[in-house]
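Chemist: Below are the sequence and a predicted model; questions follow.
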Amino acid sequence: MDVRAFADHDWPQVWALVAGAARDGDTYAYDPGMTEESGRRAWLRPPPGRVLVAADGEAVLGTVSMGPNRDGPGRHVANASFLVAPDVRGRGVGRALVRAALETARADGYAGMVFNAVVATNVHAVRLYEQEGFAIVGTVPEAFTHPTAGRVGLHVMYRAL
C-alpha cells in the first residue's frame, strides 16, 4: 500500500467512497442524495487543501481530505476527513492515512489538527484517533441522526502537532 497525492484518475474510486458514506449515513453528515458534483466540491478542497489516497496499484483503498480548519486567525490548525473502502477496513489503511495526514500537516506548518464532528458511534475511528494521540475535547449531544442508533453525539477531537 502506498499513500500518495490524489490524481484526477482517482476520482471515480474516491467518489464511490464519498457516495457510499453519504448513502450509509452513519459516519458523515452528507446528504444521501449528494450529487457527484457536490461530492467533488466537498472532498476536493482548493489549495492549500490536499487530498491523499491510500492505493494498492491502481485500486484506491481509502482517502483523506485535509486543509485549514478555518480561514484567517484559525488557519494554523488543520482539519481532516477520512474514508476507507468497506472491504479493507481493519487492515491498517485508516491508520496509514491518519499518520500521513499528521505528517503532511506538520510539514505544512500547522500547529494542530482538529476533527470537528466524529460520530460517537463510530467507535473504531474514535479508538484509532485516540491511539494516534487525539483527545476528545468536547461532545455535542444528539447532534447527529444515526440511521439505526437515533440521535447520537458528535465528538470534537484535537491533537497538537
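Modeler: Thanks, I have the structure now.
Chemist: from here on, contacts and neighbour counts on C-alpha atoms
Modeler: OK.
Chemist: Could I get the full set of strands for this protein?
Modeler: 2-5, 50-56, 59-68, 77-84, 112-119, 135-146, 150-160 (DSSP state E).
Chemist: For my notes, please list those strands in CSV and give mean neighbour count and distance to residue 41 for each entry.
Modeler: Formatted as CSV, these follow (neighbours: other Cα atoms under 10 Å; distance: least, Cα to Cα, whole Å):
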stretch, mean neighbour count, distance to residue 41
strand 2-5, 16, 17
strand 50-56, 21, 12
strand 59-68, 24, 11
strand 77-84, 23, 14
strand 112-119, 21, 19
strand 135-146, 16, 22
strand 150-160, 18, 23
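Chemist: Got another one to weigh against that:
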Amino acid sequence: MPDPRIRPFEDRDWPAVRAIIDAVVESGTSYTYDSGLSDQAYRALWIEAPPGQTVVAEDADGTILGTAKVGRNQRGPGSHVANASFMVAREGRGRGIGRRLGEHVVAWAREAGFRAMQFNAVVSDNHAAVALWQSLGFDIIGTVPEGFRHRDDRFADLLIMYRRLQ
C-alpha cells in the first residue's frame, strides 16, 4: 500500500475534513472541542492561517484519510514554539497516517524556523497517540490531573508533550 500524499488543505477538501472532525469529536475520546458546532466554528478551530498551515493525507484514489494543523502555540514572545493537532479518519487508522502527518508537521515546523513543538492537551488514555508522539521524540513535561472528561463521565489526565526542533 503506497504512502499517502501529504499536501496543503484546499477548500474542496472541507467536506471530507469536516466528516473526520465530526467523527473524532463525536467519539468524545481525544479532543476538547464541543460537538455539533457550525461549519464556520469548526473551520475557525481547524483551518490554520499563515504563518501556520493545515494539511491533508490523501490516498492514491483521492480519499482524505487524515488532517493536521500546525502553527504558533502562543503569540509574541512565545511564537517560536509550534503547536499541532491531528485527526485520522476511521478508514485511515492502523495505516500509519498519524505517523506520516506527525513526521510532516515536525519537519515543516523545523523548516519554518520554530525552535520547539508543544502539544497542550493529549488525553492520557489515548495510548496510541501518546506512544506515537513519544516515538517521534516528544516528552511528557506536564500533566493536568483529570483535565479531560469522557462522554461517560470518566476523567483522564491531559498531558503536555514537548520536543525541541533545533
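Modeler: That came in fine, so what should we check first? Keep in mind that this is a model prediction, so the values were computed, not measured.
Chemist: coming back round to it: what's the closest of the strands of the first structure to residue 23 of the first structure?
Modeler: Checking the strands of the first structure against residue 23 of the first structure by Cα to Cα gives strand 135-146 as the closest, at 11.9 Å.
Chemist: what's the closest one aligned against in the second structure?
Modeler: Taken onto the second structure by TM-score structural alignment, strand 135-146 of the first structure occupies residues 139-150 there.
Chemist: Give me the contact list for that stretch.
Modeler: 28-29, 32, 123, 133, 155-163 (Cα atoms under 8 Å, 6 or more residues apart in numbering).
Chemist: do the same with stretch 46-65 of the second structure
Modeler: Contacts of stretch 46-65 of the second structure (Cα under 8 Å, 6+ apart): 2-9, 13, 16-17, 66-72, 88-92, 97, 101.
Chemist: Same question for stretch 109-127 of the first structure.
Modeler: Residues from elsewhere that reach stretch 109-127 of the first structure (Cα under 8 Å, 6+ apart): 26-28, 69, 75-81, 102, 105, 144, 152-161.
Chemist: how about 6 Å then?
Modeler: Applying Cα atoms under 6 Å, 6 or more residues apart in numbering, the contact partners of stretch 109-127 of the first structure are 27, 76-79, 153-161.
Chemist: Trace residue 76 of the first structure over to the second structure, please.
Modeler: Checking TM-score structural alignment: residue 76 of the first structure goes with residue 80.
Chemist: How many neighbouring residues does that match have?
Modeler: 19 (other Cα atoms under 10 Å).
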